[in-house]
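**Q** pasting the sequence and the predicted model now:
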Amino acid sequence: MNDLAAQDREVAGELAAALSRVLDRGRYVLGPEVSAFEQEFAAYCGTPHAVGLASGTDALALALAGVGVGPGDRVALVANAGGYGTAAVDSLGAMPVYADVDGESRLIDPTDLDRVLAATGARAVIVTHLYGALADMATVTGLAARHGVKVVEDCAQAHGAGRDGRRAGSFGDAAAFSFYPTKNLGALGDAGAVVTADPTIAERVTRLRQYGWDRKYRVALPHGRNSRLDELQAAVLRVKLTRLDAGNARRSALARRYGSAIAHPKVELPAVTGPDHVAHLYAVLTEDRAGLAAHLRAHGVASEAHFPIPDHRQPAVGDRYAGTSLPVTERLCRQVLSLPCHPGMSDADADRVADAVNCWGA
């Protein structure tokens, strides 16, 4: 599904120089590399503020805390995005309430979100830009304003996706990014960030990432944690940020190639049409996922289901959501299968994958 070593090999010299710079300086936590990356990434996203954190899940949790979510609050979100949003909500003692997704976009369905917000009195909504596709933020932010709820964008799969001159992360009250190694902008380990236009949210997240301190050893905010982006990862991300747009363009080109080359009556392809989709994953749908995956494996092609179990049907929640019906979400989770799509692939690689899909059942 990915060849991270090959992708990193292309910038090995720059990465080595960046890491050496940190080692020579001898400062490893919350130093000049983190500050520089925060400034550069905020500028890239089109927001005044970015706060570097230890992971994408922490970024979601602290973004929610930054907009005022706390114990007992309800947070609306989708259930087809791998459980990371639910984990962040649970970590704050808040309660997830789920909206269904649109069958075509596979993103949050504004009509169902409207219903959920009206019925639950949610304090915030997490809008996940899944697979690299930017959600309908104009409609969602309009609904949020009408219901008086805060909007947190989950941009873990959408670094650089844009619409009408704005990039993912600049539409909501706050946004969370993951820099897990497989992301469009990936570190050499776990890392994350919150971006926002609101200085109060930025200050709150900055305090919460380090125990809630307003100065050393003085806890000014409750429920803080240790979630600091380290200098080594920040230095790596600074190198890779300069290549993000080129990597996104390559992903999109591969997705378009798949769209032209794959033609199988039992395989539904995603719509990857413009800059609002950066092709983090190329997720097809089929009613026989196991059969297609086995066929691809036999032809030497990797695949993976993103994501097979909806959040409200995870074993850990028991019958907590027994009365929750999300028919589109549940269908997509049964059918979704991701094909390889990353900047290290050649056109020939993509053609090989497409040929393998097309000969399924032949």
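**A** Sure thing, it's come through. Keep in mind that this is a model prediction, so the values were computed, not measured.

**Q** CA atoms for contacts and neighbours, from now on please.
**A** Fine.

**Q** now the helices: where do they sit in this structure?
**A** 4-9, 12-25, 32-45, 56-66, 84-91, 110-120, 137-147, 199-208, 231-241, 244-261, 289-298, 327-335, 347-358 (DSSP state H).

**Q** rebuild these as TSV, extending it with mean neighbour count and distance to Ala279.
**A** Shown next, in TSV, are these (neighbours: other CA atoms under 10 Å; distance: least, CA to CA, whole Å):
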stretch	mean neighbour count	distance to Ala279
helix 4-9	14	16
helix 12-25	15	24
helix 32-45	19	18
helix 56-66	29	19
helix 84-91	22	19
helix 110-120	16	22
helix 137-147	16	18
helix 199-208	21	29
helix 231-241	23	17
helix 244-261	19	6
helix 289-298	16	20
helix 327-335	20	18
helix 347-358	17	14
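
**Q** contact partners for the spatially most central residue of the chain?
**A** Centroid-nearest residue in the chain: Ala156, 1.8 Å away (criterion: CA atoms, centre = their mean). Counting by CA atoms under 8 Å, 6 or more residues apart in numbering, Ala156 makes contact with 56, 129, 176-179, 183.

**Q** what's the closest of the residues you listed to Lys266?
**A** Of all those, Lys266 sits closest to His129, with 25.8 Å by CA to CA.

**Q** surely the closest one and Gly160 touch.
**A** No: at 11.2 Å, His129 and Gly160 do not qualify as touching, with contact defined as CA atoms under 8 Å.

**Q** got another, please set it beside the one above:
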Amino acid sequence: MRVPLYDLKAQNEPLKAQMMAAVENVMTHQRFVMGEEIDVFESEMADYCGAEHAIAVSSGTDALLLALMAYDVRPGDEIITSAFTFFATAGVIHRLGAKPVFVDIDADTFNLAPERLEEAITQNTKGIIPVHMYGRCAQMAEILEIAERRRLFVVEDAAQAVGARMSLGMAGAIGDAGCLSFYPTKNLSALGDAGMVLVKDEARAERMRRLRIHGSPDNSEYLEVGGNFRMDTMQAAVLSVKLKRLEEWSAKRRQNTRKYQERFEAGGIVGERFAPPSIPAAGHVFHQYAVRTTERDALQEHLLCNGVGCAVYYSSPLHLHPCFDGYRQGDFPESEAAATQVLSLPVYPELPDVDLDFVADTVIRFFE
């Protein structure tokens, strides 16, 4: 038996007719750039997330870049973020000439540890980018309290957490702005790259709409230098079809997670050598089902040899990449430990029970 980490065909095939109809409509009207489907999808996402404004863009990375541009991040500024996340979170900071300042994570949630924030703030700090890692909401109440007191903006990196909820609201719509990714393997996925910025302030939203089209509100007068950050009309059309299924898919991911938990506990392997992710009452959509083990590399080899798809997200914390100066091994021990221990198992919504059981059996067999 072979079980993939993702199965895009299993999700896309049942919706193929609806998606093709949406694409055919775009082919009919021929407005491939900034067609009416963009406005429709933005409105749908704003309603779904409880956001005042939604700006459709070309990727999750460009969403982060656009948000920071709209908050006037410049050389000399410092932006605080997690040491354990995808490269783009820090890459966009560096790209604007600012300095990414890393803080360590909470060992249980993999999210930025709020108690580490104060010590990282300097007179040059302009904002904070908390990451909702693997689909679990960060501790936003504590982060927002510190940000408000220190007069810092908060841009959520919710690229992995579309649909995640907590008491303060939906991931991406809690801070001043939030960024989503619709990369093909994300929980809400396009047929290519696409992303979105959610934002509270109307003036800031208007500026983002201008910046995504090179800095012009009407393609005639350029008020500032922006970029080409537009989402293709076809992607918006497809995403509108898929959005209607997102709640169902999120529920199925949580259901699969509970099944894994039951199997691993019944198998007697949960302990010092192996730990499945904790399951909070709310606020997690399990973009990744990341287990922890001190025998990660051996387990990964065992799974791959037995036909189970798995992957490491991420094998190195950001502060140890050569492009970011000023850090060394040992600076962020929790992030460094996570990078050597995490392993993602299949959790996609369409995962058949027989495949999930095979994955669980293969993991249990390794630790027996």
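**A** Sure thing, it's come through. Nothing here was measured: the structure is a model prediction, and the numbers come from that model.

**Q** tabulate the helices of the first structure (JSON lines), appending distance to Pro222 of the first structure.
**A** Output for the helices of the first structure, formatted as JSON lines (distance: least, CA to CA, whole Å):
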{"stretch": "helix 4-9", "distance to Pro222 of the first structure": "38"}
{"stretch": "helix 12-25", "distance to Pro222 of the first structure": "32"}
{"stretch": "helix 32-45", "distance to Pro222 of the first structure": "24"}
{"stretch": "helix 56-66", "distance to Pro222 of the first structure": "10"}
{"stretch": "helix 84-91", "distance to Pro222 of the first structure": "13"}
{"stretch": "helix 110-120", "distance to Pro222 of the first structure": "26"}
{"stretch": "helix 137-147", "distance to Pro222 of the first structure": "27"}
{"stretch": "helix 199-208", "distance to Pro222 of the first structure": "8"}
{"stretch": "helix 231-241", "distance to Pro222 of the first structure": "26"}
{"stretch": "helix 244-261", "distance to Pro222 of the first structure": "36"}
{"stretch": "helix 289-298", "distance to Pro222 of the first structure": "45"}
{"stretch": "helix 327-335", "distance to Pro222 of the first structure": "35"}
{"stretch": "helix 347-358", "distance to Pro222 of the first structure": "50"}
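
**Q** closest one to Arg320 of the first structure among those helices?
**A** helix 84-91 (13.2 Å).

**Q** what residues in the second structure pair up with the closest one?
**A** Mapped onto the second structure using TM-score structural alignment, helix 84-91 of the first structure covers residues 88-95.

**Q** check the fit of that stretch onto the first structure and give the mean distance.
**A** With mean CA distance after the TM-score superposition for the first structure, stretch 88-95 of the second structure departs from the first structure by a mean of 1.1 Å once superposed.

**Q** corresponding residues in the second structure for stretch 129-136 of the first structure?
**A** So stretch 129-136 of the first structure sits over residues 132-139 in the second structure, by TM-score structural alignment.

**Q** what's the counterpart of Arg228 of the first structure in the second structure?
**A** So, by TM-score structural alignment, Arg228 of the first structure is matched to Arg230.

**Q** isn't its match up against Gly35?
**A** No: if you go by CA under 8 Å, Arg230 of the second structure and Gly35 don't touch, sitting 10.8 Å apart.

**Q** looking only at neighbour counts, state which of those two leads.
**A** For Arg230 of the second structure and Gly35, the more surrounded residue by other CA atoms under 10 Å is Arg230, and the numbers stand at 24 against 18.

**Q** just give the nearest non-adjacent residue to the more buried one, would you?
**A** Counting by CA to CA, 6 or more residues apart in numbering, Val57 is the residue found nearest to Arg230 of the second structure once chain neighbours are left out, at 4.6 Å.

**Q** can you count the residues close to that neighbour?
**A** 30.

**Q** among the contacts of Ala156 of the first structure, which are located in strands?
**A** Of the contacts of Ala156 of the first structure, the ones assigned to strands by DSSP state E are 176-178.

**Q** thought Val225 of the second structure was touching Ile213?
**A** No: with contacts counted by CA under 8 Å, Val225 of the second structure stays clear of Ile213, the gap being 9.2 Å.

**Q** who's more crowded, these two?
**A** Taking neighbours as other CA under 10 Å, Val225 of the second structure and Ile213 compare with Ile213 leading, 19 against 13.

**Q** ok, now which ones touch the corresponding residue of the first structure for Trp249 of the second structure?
**A** By TM-score structural alignment, Trp249 of the second structure lines up with Gly247 in the first structure. Residues in contact with Gly247 of the first structure (CA under 8 Å, 6+ apart) are 184, 342-343.

**Q** cool, His264 of the first structure as well?
**A** 357-358.

**Q** again, only using 10 Å
**A** 354, 357-361 (CA atoms under 10 Å, 6 or more residues apart in numbering).

**Q** now for the residues you listed, which pair is the farthest apart?
**A** Pairwise over the contacts of His264 of the first structure, using CA to CA, the maximum falls at Ala354 and Gly361, 13.8 Å.

**Q** on that earlier part again, need the ones in strands among the contacts of Ala156 of the first structure in CSV (columns: neighbour count).
**A** Listed next are these as CSV, based on neighbours: other CA atoms under 10 Å:
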residue, neighbour count
Ala176, 31
Phe177, 30
Ser178, 30
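
**Q** let's have those residues in CSV, adding distance to Thr286 of the first structure.
**A** Converted to CSV, those look like this (distance: CA to CA, whole Å):
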residue, distance to Thr286 of the first structure
Ala176, 31
Phe177, 29
Ser178, 28
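
**Q** just those now: which is nearest Ser325 of the first structure?
**A** Of those, the one sitting nearest to Ser325 of the first structure (CA to CA) turns out to be Ala176, at 27.3 Å.

**Q** how close does the closest one get to Ala193 of the first structure?
**A** 6 Å (CA to CA, to the nearest Å).

**Q** overlap in contacts, the two.
**A** By CA under 10 Å, 6+ apart, the residues touching both Ala176 of the first structure and Ala193 are 50-51, 53, 55-60, 62-63, 155-156.

**Q** against Ala348 of the first structure, how distant is the residue nearest to the centre of the first structure?
**A** Using CA to CA, Ala156 of the first structure is found at 28 Å from Ala348 of the first structure.

**Q** nice, that's everything, thank you.
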